[in-house]
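[1] need a 3D model of the sequence below.
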Amino acid sequence: MTTSLAAALGAPPTDKLTMANYLYWKAQVLPAARGAQAMGLLDGTDPAPEKTLEAEDSEKKKIRIPNPAYGVWIVRDQQLVSFLVKSISTDLLGEVLGLEHAAEIWAAIAAKFAAQVKVRVGTLTAALINTKKRDLSATDYINKKKGFASKFASAGRHVLDEELKEYLLAGLSGEYNGLVAAVNANPASTSADVCNQLLADDPQV
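    Model (predicted):
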């Protein structure tokens, strides 16, 4: 790498991790890690290579020598560790003290806030289910549903297009039975098809 990982990551988030802003903090850290091609270090899919390699000395005896690949890996890992630690508030640093690698720190933070994320996902799911079109214009209805769906990303979950399509259909009243039947009759239909049909049929738009 011609550019160090630290430079690729850039400055840590100015809003440090607290008990109240995990999802917002995570939404800032993940793009930095992706942009620096460091997601493997973060999620553990880029594990540490062996520290040493087997070789032979001048007398053909088996010896262990430092593995250059480990040296490269540990430098990148520790740069990411520094980035993460600098982005955590003093009150929460105790949660990661003693953890040496980026993946360990990331997993510990995720575990601490797992319940909070679960509540957030549940709240957004309820919002998607309970939002009905009723007197909303097609545009407002679609924007509300898409708005809730987009917020799932901050919780580490993505709403699939098929799911969004079902959420859109579920919020329609009986007057849209024909539209619902037409969409369900076509397995290849998408959420965009539902939106386009709603916009075309709704006089309020």
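[2] contacts and neighbour counts: CA atoms only from here.
    Fine.
[3] return the list of helices and strands in contact with the lengthiest helix in the chain.
    Longest helix of the chain, by residue count under DSSP state H: helix 68-86. Here helix 68-86 touches helix 5-9, helix 39-43, helix 102-112, going by 3 or more C-alpha pairs under 8 Å, 6 or more residues apart in numbering; DSSP states H and E.
[4] wait, which of those helices is closest to Val72?
    Between Val72 and the helices and strands packed on helix 68-86, the shortest separation by C-alpha to C-alpha is 10.7 Å, and it involves helix 5-9.
[5] would you mind getting the angle between the next helix or strand after the closest one and helix 102-112?
    Using DSSP states H and E, the next helix or strand after helix 5-9 towards the C-terminus is helix 22-35. Between the axes of helix 22-35 and helix 102-112, defined by axes from the mean of the first three to the mean of the last three C-alpha atoms, to 10 degrees, the angle is 160 degrees.
[6] one more to line up against the first:
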Amino acid sequence: MDRILLCWLISSLTEPVMAHVVDFTTSRDVWCALERIFESSSQAHVQQLKYQLHTVKISATPMSEYIQSVKSIVDNLAAVANPVTDSDLVSTLLSGLSPEYNSFVTSVNTQVDPISSEELIGLMLSQEIHRGRTLPNPESTNLISPAPAVHNASRTSRFFSAPPSSSFRGHG
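    From the prediction side, this is the model:
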């Protein structure tokens, strides 16, 4: 029985991996060797993912992309049996924000009750929407409307009727 299992194990390996186990005579020896080989690469992968999680920053990406990149790393860690706690996820999300979010981070960190990652993500997306509305539009640097002053009665009709007549054109 062990011989059949040994043949099946060896036949399922790629050539580079097979080179590491070709001298073993029992399926147990092959399995233990494979475990040692892949365990070291798995540990390296876990360390790489943890490093990515601790160094991920929002930079110039939209908030939703930043959150998705963090969630992707967290999901990959969970897939290799190294789950991230919710409080660590909250800390990671906050620490990766740029300095322009310092007041937001302070307000979250000073809350009496701990915040969940789901709540934080909702607040982060709301914060981005709020910041988008309050930041000046780079295309509209002129704060004074170039349109001529119009009496209130004609202002209402301007929205519901034909465009203003050409008599205003050319007058600076």
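[7] what's the TM-score here?
    TM-score for the superposed chains, counting by TM-score structural alignment, normalised by the length of the second structure: 0.56, backed by 127 aligned residues with a C-alpha RMSD of 3.2 Å.
[8] using JSON lines, lay out the helices and strands packed on helix 68-86 of the first structure together with distance to Ala153 of the first structure and mean neighbour count.
    Formatted as JSON lines, these follow (distance: least, C-alpha to C-alpha, whole Å; neighbours: other C-alpha atoms under 10 Å):
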{"stretch": "helix 5-9", "distance to Ala153 of the first structure": "21", "mean neighbour count": "17"}
{"stretch": "helix 39-43", "distance to Ala153 of the first structure": "16", "mean neighbour count": "19"}
{"stretch": "helix 102-112", "distance to Ala153 of the first structure": "15", "mean neighbour count": "17"}
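[9] out of the ones you listed, which comes closest to Leu93 of the first structure?
    In terms of C-alpha to C-alpha, the element of these nearest to Leu93 of the first structure is helix 102-112, at 10.1 Å.
[10] just the element for Asn177 of the first structure, please.
    Residue-wise, Asn177 of the first structure maps onto helix 177-184 under DSSP H and E.
[11] map Asn82 of the second structure onto the first structure.
    Aligning on TM-score structural alignment places Asn82 of the second structure opposite Arg157 in the first structure.
[12] distance check, that match against Gly122 of the first structure.
    As judged by C-alpha to C-alpha, to the nearest Å, Arg157 of the first structure and Gly122 of the first structure stand 11 Å apart.
[13] likewise Leu179 of the first structure?
    Leu179 of the first structure sits at a distance of 28 Å from Gly122 of the first structure (criterion: C-alpha to C-alpha).
[14] who has more neighbours, those two?
    Between Leu179 of the first structure and Gly122, counted using other C-alpha atoms under 10 Å, Leu179 has the larger neighbour count: 17 against 12.
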